[in-house]
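J.: predicted model and sequence follow; I will ask about them next.
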Amino acid sequence: MINYVTLGVSDIEKSASFYESLLEDFGVKRLVNMDRIKYIGKSMKEPMIAVCIPWDEKEPSPGNGNMFSIAPGNKQKVDKMHEKALSLGATCDGAPGQRVPGKFYAAYVRDFDGNKICFNFFG
């Protein structure tokens, strides 16, 4: 259902490299590499992340309440993704932990431009 999520960024190369490195264990790569937008994913037929310089050329700003989530498969992988994001320069926006007892485990970070990312495991 979801084709791609677009994130406005201030440094397109830095952001594209961040998401490629963060998600390399999922087998992603840069699929489209234009000056103002880069698509990162497994294939054009699977969900992708696009990082772009906003078309109005104003500073990007993350939306209040906007977030995208990645489900790496289990709690240990949630912890690993959170740690990896921090090592790549993201900032912590919620340490790994059980959010809904027995149902939802999650960790949160923000990228260089403040875009919020959740790593989660349901179950």
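T.: The structure has been received and is ready for your questions.

J.: going forward, measure contacts between C-alpha atoms and count neighbours the same way
T.: Noted.

J.: now the helices: where do they sit in this protein?
T.: Under the criterion DSSP state H, helices of the chain are mapped to 12-22, 75-87.

J.: just give me the neighbour total for the closest residue to Glu20 other than its chain neighbours.
T.: Nearest non-adjacent residue to Glu20, counting by C-alpha to C-alpha, 6 or more residues apart in numbering: Lys29, 6.1 Å away. By the criterion of other C-alpha atoms under 10 Å, Lys29 has 19 neighbours.

J.: who are the neighbours in contact with Lys29?
T.: By C-alpha atoms under 8 Å, 6 or more residues apart in numbering, the residues touching Lys29 are Glu20, Ile40, Gly41, Lys42.

J.: structure two is appended below for comparative analysis:
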Amino acid sequence: MISHLTLGTNNLELAIKYYDQLLKLFGAKQIAKTDQVVFYAFADSSTKFAITKPYDGHVATSGNGTMLALKAPNEQLVNEAYNLAINLGSECEGQPGPRDNGAYTAAYFRDLDGNKLVVFYRPDK
């Protein structure tokens, strides 16, 4: 079982403003905060999400091939989350639309530190 996922940031306060707004769409709330890290919890999951300034004091960097996936309950939330992310300063990595011959709908973007995220909706079969 995964306890939590962590992404690095070089500006924790700016990242908190970004993720507070984005993750609110998914029902997430801050559950712990220090001057180094903030943790979010989701209503229907035991897995947490954290953003942190690197503890080693070096610059936070995004991982090539690293991506955080947020599961949406419908296509409308995929669009809403993508539009909000772009309005908050995200870089587009793939506009909302069907993927894998229509098997699911997804939108890809990078947060303010360059971390890649996807919001997706896959209908239950």
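T.: Yep, that arrived. None of the values given here were measured: they were computed from a predicted structure.

J.: report the TM-score for the pair.
T.: Superposed pair, TM-score by TM-score structural alignment, normalised by the length of the first structure: 0.91. Supporting alignment: 122 aligned residues with a C-alpha RMSD of 1.5 Å.

J.: report the separation between the residue nearest to Glu20 of the first structure and Ser43 of the first structure.
T.: Relative to Ser43 of the first structure, Lys29 of the first structure is positioned 8 Å away (C-alpha to C-alpha, to the nearest Å).

J.: thinking again about what came up before, how close does the residue nearest to Glu20 of the first structure sit to Pro62 of the first structure?
T.: 24 Å.

J.: now do Met34 of the first structure
T.: For Met34 of the first structure, the distance to Pro62 of the first structure - C-alpha to C-alpha - is 22 Å.

J.: the strands in the second structure, which residues?
T.: Secondary structure of the second structure, counting by DSSP state E: strands at 4-8, 29-33, 37-41, 48-52, 67-71, 91-99, 104-110, 116-121.

J.: CSV please, covering these and showing distance to Leu84 of the second structure.
T.: Shown next, in CSV, are these (distance: least, C-alpha to C-alpha, whole Å):
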stretch, distance to Leu84 of the second structure
strand 4-8, 19
strand 29-33, 17
strand 37-41, 18
strand 48-52, 19
strand 67-71, 14
strand 91-99, 11
strand 104-110, 11
strand 116-121, 12
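
J.: of all those, which one is nearest Asn79 of the second structure?
T.: Of all those, it is strand 91-99 that lies closest to Asn79 of the second structure, at 6.1 Å by C-alpha to C-alpha.
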